[in-house]
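# attaching a predicted model along with its sequence, questions to come.
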Amino acid sequence: MLQTLSIRQFAIIDELDIEIKDGLTVLSGETGAGKSIIIDAISMLIGARASQNLVRHGENKAVIEGVFDIDDNPAVQSLLTEREIELDDYMLVKREIMKSGKSLCKVNNQTVTLTELKLIMQELLDIHGQHETQHLLKSKYHIRLLDEFSKGRYQAVFDDYTETFKVYQEKKEELRKLEQKDESLLQRLDLIKFQHNELIQAKLVPGEVSNLKEEIKRLQNFEKLNTELTKAVSYLSDENNIIDKMFDFNESLKEIDDVLTGEYSTLLEEANSVYYLLEDAKHRLYDELTSNEYDEHLLNEMESRMNMIQQLERKYGKGHDELISLITELEVEINQIENLEESTSNLKEEIKKQYERLMNAGTKLSKERRADASQLRSKILDEIHHLEMKSANFEIAFSKIQPNLSGIESIEFMISPNKGEPMKSLDKIASGGELSRIMLALKTIFAENRGQTAILFDEVDTGVSGRVAQKMAEKMKQIAAHIQVICISHLPQVAAISDHHLYIEKHEKDDRTVTTVTELTGEHKVREVARMISGVEVTPLTLDHAAELIAQNKEQYKG
């Protein structure tokens, strides 16, 4: 539930702190006093999109903060834990809206995205206003309401259907792509066959490019290599060569080491290593020299081979090893195209079988939904009858449709508001009062079902009066027994039955318009209810009427 609401520099609100309690809280006030602005501020806390126009004129940013009691809301606690947000019995939600248009969302002082804020708050608070009413009127929303009403009773059946549908769609998409491959596919086949043949004839071998580069470099530098090899060998094998001198040096070291009793043993070992290293180098260089031959024909062949590979790389935009992989890819595609007719036939058969599985799964889902639809219909009828639509009839209509992600049937709420009238869609209801009652009936059922701990009604009582208004007030009171209800209302019946009454008014201060909120009790509440009754002038008669209305409700709901 929402406990406190703090609004700073938001629209015409300068500074406003509101304490909101359990039960039914009513917000009333003259038209234009700022009631809708408070709703807009709360909307910011549940993830509504912000606009720089919401920042009070002359200020840099607007700040809205709400403290929510989440002690009895495990769903919200779980979402906070998943996001490693500090957990407590209370949750602080903060929204900052900058004049630049940017906004910042924080939950318990940890920054979250707007999407995350919406995800968390949808488990906590529901705002029902004109937009939500229009949303409920759409038939595509009704199937979601029915599934929500089931509380997951047929979730396994629904999951099986959706998985089957996804496979069905994938197979259909695969077929669509195959059938698109008509004449252009045959042209493609000619092209890739040519490419495949060209690459096969190239006889590409993994790793050959690096070998070719080495051999070409060797042959191109034959004379230089031969000269340097000859020099190197002569240094190690001519008269007075390094190796012979190294041998003599080692012999001298042996004598020195014998006389000095091992003092030069380490140096002697190192000198011997150098000697054998040079011996090994001499043999390797000699072998290299004797095997080093110049073959102009071989060089031409290698350079030609390298040019051919480079041309293929440029042509296909791929490296050497990628060209080798491309051969396999082309073979697969050639096989697919050449077997297109067979593939298409097999795929159509798969789709047919998958469609049968889909319809079986959809039939099971519809059966489950129809069972719960009967229960939901009875509950809705009870609610609208209580709201003085005693002759109304309500049905949940099922219609066969092409399978989609929701099922094989569409669902639409249908109503006949008066006896003798035909059933019609909710969006065909002309009376604002009837629509308000139907929406409240739905909210009564789903408010208890959703697990949320607060609901805000924004003038849900439009178009009703008298006995109907009293029934709607009682219905809001009934909902408030389960969750916190905040209601903006023009009805004296709703104000009179409320547990808490907040009065919104605006006035001028320092040449600026500001909005204030005052909790009304006692005579102040009586006077406001009287104003709501009279609409123009409060008289002793309307004051008596207001006092009686409040007293009757207090007596009815005491304890």
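Good, I have the coordinates. Numbering: from 1, shown residues only.

# only C-alpha atoms from now on, for both contacts and neighbour counts.
OK.

# the stretch of helix or strand T444 belongs to packs against which elements?
Assessed by DSSP states H and E, T444 sits inside helix 432-449. The contact analysis (3 or more CA pairs under 8 Å, 6 or more residues apart in numbering; DSSP states H and E) places helix 432-449 against helix 139-149, helix 340-386, helix 466-480.

# want to throw those helices into JSON lines with distance to V233 and mean neighbour count?
Converted to JSON lines, the helices and strands packed on helix 432-449 look like this (distance: least, CA to CA, whole Å; neighbours: other CA atoms under 10 Å):
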{"stretch": "helix 139-149", "distance to V233": "90", "mean neighbour count": "17"}
{"stretch": "helix 340-386", "distance to V233": "68", "mean neighbour count": "17"}
{"stretch": "helix 466-480", "distance to V233": "103", "mean neighbour count": "20"}
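
# who wins for proximity to Y235 among those helices?
Among those, helix 340-386 comes nearest to Y235, with 71.8 Å by CA to CA.

# tilt between that closest one and helix 432-449?
Interaxial angle, helix 340-386 versus helix 432-449 (axes from the mean of the first three to the mean of the last three CA atoms, to 10 degrees): 110 degrees.

# any idea which helix or strand comes after helix 340-386?
Immediately after helix 340-386, counting by DSSP H and E, sits strand 393-404.

# number of nearby residues for I200?
Using other CA atoms under 10 Å, I200 is surrounded by 12 other residues.

# buried sites along the helix or strand that it is a member of?
I200 belongs to helix 183-202 when assigned by DSSP H and E. Of all the residues in helix 183-202, those buried under the rule 16 or more other CA atoms under 10 Å are L185, R188, L189, I192, Q195, H196, L199.

# second structure follows, compare the two:
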Amino acid sequence: MLQTLSIRQFAIIDELSIEIKDGLTVLSGETGAGKSIIIDAISMLIGARASQNLVRHGENKAVIEGVFDIDDNPNVRQLLEDKEIEQDDFMIVKREIMKTGKSICKINSQTVTLTELKQVMQELLDIHGQHETQHLLKSKYHIRLLDEFSGGRYQPTIDEYTAAFKIYQEKKEELRKLEQKDESLLQRLDLIKFQHNELTQAKLVAGEVNQLKDDINRLRNFEKLNNELTKTVSYLSDENNIIDKIFDFNESLKEIDEILKGQYTSLLEETSSVYYLLEDAKHRLYDELTSNEYDENLLNEMEARMNLIQQFERKYGKNHDELILLIAELETEINQIENLEESTSQLKKEIEDQYQAVLKIGSQLSKERRTDALELRNKILDEIHHLEMKSANFEIAFSKTEPTLAGLETIEFMISPNKGEPLKGLEKIASGGELSRIMLALKTIFAENRGQTAILFDEVDTGVSGRVAQKMAEKMKQIAEHIQVICISHLPQVAAISDHHLFIEKHERDDRTITTVTELTGDDKVKEVARMISGVEVTPLTLEHAAELISQNKD
């Protein structure tokens, strides 16, 4: 739930801090006082798009900060853990909007993207305003609402259907591509057959390029190598060679060591190892010298081979190892094209089999949806009947379609607001009061399922009054028993039943307009409810009526 909201330099708000408690909190005030601005500020915290016009005139940036209690919200905690954001029982969300139009989002002082902010906040807070109403009215969202209502009961079936439908789509796309390969495919076959033959005849071998480079380098430098080998062997084997001198040196050193009783034993060991090292080097270099031969024909063959490989690398734009892989790829494509008719026939059979699998799983999904749809329909009927639409009828209509990612049918919420009227889609409802009640009924049901801890109603009670207004107020109070409810309202019934009442008003100070928020209790609350009742002049009678309304709602 939202505990505190701080707003600085946002629209006409200079600086404002609001403490918001659990239960039902109502925000009221004169038109233009800044109620909608507070909603806009909260919208910034849940990831709404920012605009430089929201920054207070003359300031460089606006800052909105909210403190949320997440102690009992495992979904949010898991998201924070996944994003490696430090967490406590409280979460601080901050949004800075620059005069340039850029904005910075932070959760617990860690900068996050706007998408990440939305992912976290959708688990905490839901704002229901005009946009949300339009969203709920559209039939394309109704199937999603039904699935959400099920609480995951048939999610395994949805997952199974989705996987089967995606395979069906992939196979259909594969067939479409195959059927496009007609005359151009035959031309392609001639080309890749030539390429395959050319590369196959080259008999490319993995790793041969490095060996060719080494062998060519050796033969090209034969004379120089031979000279250096001859010199190094002579250093180690001529009449005055180093090895014999070190041998004589070691013999003398042995005598010295014996006389000095082991003082040169360590040195003798080191010089002896030098002797054996050079002796080994002499034999290796001698073997290298005797095996070093020059073969001009072999050199020409290897250079021709290297030129051939380099020509292919340039021609195909691939290195040696990639050319070897290309041979296998070409062979696979040749087989596919040559067996195109057989492949097409087999693929058509696989598509039909997969289509039947989609129908089978889709039928099961439809049965499970219809079971939950009946339960949802009855719950919605109960809610709208409670909201003084006692003659209304509500149905969830299923219409069969060709398979889609959503299933084998479309779903639309249908309503007949009055007895004798035909059922029609929600978006065809003309009455604002009826629409408000239907939206509140849906919110009442889905608020309990979504797992969110706060909901904000932005004038959801538009177009109602009297007994209907009282029923809507009671419904908001009922929702507030499960989650925190914040409501902007013009209805005295809603204000009277609220747990907390915040009054929004604007003043002029130093030739600037500022907005303030005051929590109303006692007589102040009675006066504001009376103002909401009368609209203009507060009389003793409206004060008495307001006090009675508050008292009745407490009872």
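Structure's in. What do you need? Predicted model, so just to flag it, every value in this text is computed and none were measured.

# and the angle for the helix holding I200 of structure 1 with helix 340-386?
Going by the same axes, to 10 degrees, helix 183-202 of structure 1 makes 130 degrees with helix 340-386.

# so which bit of structure 2 is the helix or strand that comes right after helix 183-202 of structure 1 matched to?
Next helix or strand after helix 183-202 of structure 1 toward the C-terminus (DSSP H and E): helix 208-220. Per TM-score structural alignment, the counterpart of helix 208-220 of structure 1 in structure 2 is residues 208-220.

# which residues make contact with the matching stretch from outside it?
Contacts of stretch 208-220 of structure 2 from elsewhere in the structure, counted by CA atoms under 8 Å, 6 or more residues apart in numbering, are L225, Y294, D295, L299, M302, E303, M306, H320.

# would you mind writing the ChimeraX command to select the buried ones in those residues?
Buried subset of those, written as a ChimeraX selection, criterion 16+ other CA under 10 Å:
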select :225,299,302,303,306,320
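
# of the contacts of stretch 208-220 of structure 2, which belong to helices?
Using DSSP state H, L225, L299, M302, E303, M306, H320 are the members of those that sit in helices.

# identify, from those, the entry nearest to H283 of structure 2.
Closest to H283 of structure 2, out of all of those and judged by CA to CA, is L225, at 16.5 Å.

# quick one, what contacts that closest one?
Here L225 of structure 2 is in contact with R218 (criterion: CA under 8 Å, 6+ apart).

# ok, average deviation of the match of helix 208-220 of structure 1 from structure 1?
Mean deviation of stretch 208-220 of structure 2 relative to structure 1 after superposition (mean CA distance after the TM-score superposition for structure 1): 2.2 Å.

# pull out the buried residues from the helix holding T444 of structure 1.
In helix 432-449 of structure 1, counting by 16+ other CA under 10 Å, buried: 433-448.

# got it, and stretch 399-407 of structure 1?
P403, S406, G407.

# between these, which is closest to G152 of structure 1?
Nearest member of the buried residues of stretch 399-407 of structure 1 to G152 of structure 1, counting by CA to CA, is S406, at 14.6 Å.

# just checking, that closest one touches D160?
No. Between S406 of structure 1 and D160 there is no contact under CA atoms under 8 Å: 11.6 Å.

# and for those two, which residues touch both?
Common neighbours of S406 of structure 1 and D160 (CA under 8 Å, 6+ apart) do not exist.

# just put the buried residues of stretch 399-407 of structure 1 in JSON lines and tack on distance to S103 of structure 1.
Formatted as JSON lines, the buried residues of stretch 399-407 of structure 1 follow (distance: CA to CA, whole Å):
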{"residue": "P403", "distance to S103 of structure 1": "41"}
{"residue": "S406", "distance to S103 of structure 1": "35"}
{"residue": "G407", "distance to S103 of structure 1": "39"}
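
# show me the contacts for G451 of structure 2.
Each residue near G451 of structure 2 by CA under 8 Å, 6+ apart is listed here: E123, L124.

# hmm, I was thinking of Q122 of structure 2
I46, Q452.

# what's the matching range in structure 2 for stretch 391-408 of structure 1?
With TM-score structural alignment as the criterion, stretch 391-408 of structure 1 aligns to 391-408.

# contacts for that stretch?
So stretch 391-408 of structure 2 is contacted by 143, 161-162, 165-166, 358-359, 362-363, 365-366, 373-374, 377, 380-381, 384-385, 409-419, 423 (CA under 8 Å, 6+ apart).

# likewise for stretch 174-194 of structure 2?
By CA under 8 Å, 6+ apart, stretch 174-194 of structure 2 touches L330, I334, I337, L340, T344, L347, K348.

# for the first one, helix, strand, or coil?
Pointing back at L330 of structure 2 there. helix (DSSP: H, G, I helix; E, B strand; the rest coil).

# how about the strands in the stretch 401-550 of structure 1?
Counting by DSSP state E, counting those that start in this stretch, the stretch 401-550 of structure 1 has strands at residues 407-416, 424-425, 454-458, 484-488, 500-509, 512-520.

# what about the fifth one, how far off from structure 2?
Taking mean CA distance after the TM-score superposition for structure 1, the mean distance separating strand 500-509 of structure 1 from the aligned residues in structure 2 is 1.5 Å.

# the fourth one now?
In the superposition against structure 2, strand 484-488 of structure 1 averages 1.6 Å from its aligned positions (mean CA distance after the TM-score superposition for structure 1).

# so what does that strand touch, helix or strand wise?
Using 3+ CA pairs under 8 Å, 6+ apart, strand 484-488 of structure 1 sits against strand 24-28, strand 454-458.

# ditto for the shortest one
Under the contact criterion of 3+ CA pairs under 8 Å, 6+ apart, strand 424-425 of structure 1 touches strand 407-416.

# how much does the strand it packs on stray from structure 2?
Mean for strand 407-416 of structure 1 is 1.0 Å (mean CA distance after the TM-score superposition for structure 1).

# between helix 139-149 and that strand, find me the angle.
100 degrees.

# ok, F457 of structure 1 - contacts?
F457 of structure 1 neighbours (CA under 8 Å, 6+ apart): I127, H128, G129, V485, I486, C487, I488.
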